[in-house]
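> can you look at this prediction? I've put the sequence above it.
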Amino acid sequence: MAARYRKLKEIPVEQRLVVRRSHIHGWGLFTLMPFAPNDMIVEYMGEKIRRCVADQREKKYEEMGLGSCYLFALDASTIIDATRAGGPARFINHCCGPNADAKVVAVDGVPKLVIVARRALAVGEEVTYDYKFEYENDKIACHCGAAKCRGSMN
């Protein structure tokens, strides 16, 4: 996995991916090159913080009216916050029938969160994954358009 991660870093992200408007929601991440199944597409980057700090920030972001926050669990105690500073992976939209998955890989003993192709992706395709939000009574509407869309992200 570490070798695959290093290979990912050989091609600059601007040559692999582009952020542009999405029919799913706001902005999305689109391919500039083809990807084979199991290829690493991009690393989800941001500030690594503890879960308790992430909970505080999420409330603060809501109070500020940011509209979107980009918090992604790396493990049970570590969250990656890409809200204010992060890479283009933060623009990947949810889909109930995703074409990619998020995976944690260890590189020289350091955990990294990478997005991996679930199937072959063509040039110009929007990269999507299932956010797998926890169940809540207040549903977050899903507009992914997948054939088996659940109607909500949670």
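Structure's in. What do you need?
> switch to C-alpha atoms for all contacts and neighbour counts from now on
Noted.
> in a strand, Ala54, correct?
No - with DSSP: H, G, I helix; E, B strand; the rest coil as the criterion, Ala54 is located in helix rather than a strand.
> right, and it touches Thr83 too?
No - applying Cα atoms under 8 Å as the test, Ala54 and Thr83 come out as separate, 10.8 Å apart.
> could you check how far stretch 92-111 is from the centre of its chain?
Put simply, stretch 92-111 sits 7 Å off its chain's centre (Cα atoms, centre = their mean, to the nearest Å).
> first to last residue in it, what's the distance?
20 Å (Cα to Cα, to the nearest Å).
> dropping in the other structure now:
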Amino acid sequence: FFFFYVGQSIRQVIADMRERRYEKEGIGSSYLFRVDQDIIIDATKCGNLARFINHSCNPNCYAKIVTVEAQKKIVIYSRQPVNVNEEITYDYKFPIEDEKIPCLCAAENCRGTLN
């Protein structure tokens, strides 16, 4: 199976502004997914259920950027059959940064951080 990650296509400058605004508004989570150096999909207020797929260091899905009619799209594909009531996960592959985000996936091979 696969899911499209749906939201508003925005530039990095806008994503930075929105992230600060979301924090000020008390929105606990923002759903910003980088497509490439220029484009980010913001699913925070106008996304689909794919925005709720959690990270795992041992995921059962993976994200891939594909081009459809000259537009880049994010597609989440399953790596294996996913059972009913099994959580759908993929590796967020956040860039390495000094300030670490703890990983809570509890996979045997957990890296300990998302970045």
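Right, received. Where do you want to start? Remember, it's a predicted structure, so these values are computed and weren't measured experimentally.
> TM-score for this pair?
The TM-score (TM-score structural alignment, normalised by the length of the second structure) is 0.92; 115 aligned residues with a Cα RMSD of 1.2 Å.
> intersection of neighbour lists for Ala54 and Thr83 of the first structure?
Common contacts of Ala54 of the first structure and Thr83, defined by Cα atoms under 8 Å, 6 or more residues apart in numbering, comprise Leu71.
> distance of Asp91 of the second structure relative to Phe33 of the second structure?
As defined by Cα to Cα, Asp91 of the second structure lies at a distance of 12 Å from Phe33 of the second structure.
> neighbour count for the two, which is higher?
Phe33 (20 against 17; other Cα atoms under 10 Å).
> show me what the more buried one aligns to in the first structure.
Taking TM-score structural alignment, Phe33 of the second structure has Phe72 as its aligned residue in the first structure.
> I'd assumed its match was in a strand, is it?
Yes - under three-state DSSP, Phe72 of the first structure sits within a strand.
> mean per-residue distance, the helix or strand hosting Glu23 of the second structure to the first structure?
Using DSSP states H and E, Glu23 of the second structure maps to helix 12-25. Superposing on the first structure and averaging over aligned pairs (mean Cα distance after the TM-score superposition for the first structure), helix 12-25 of the second structure comes out at 1.3 Å.
> which elements pack onto that helix?
When contacts are defined as 3 or more Cα pairs under 8 Å, 6 or more residues apart in numbering; DSSP states H and E, helix 12-25 of the second structure sits against strand 39-42.
> please consider this matter closed, and thank you.
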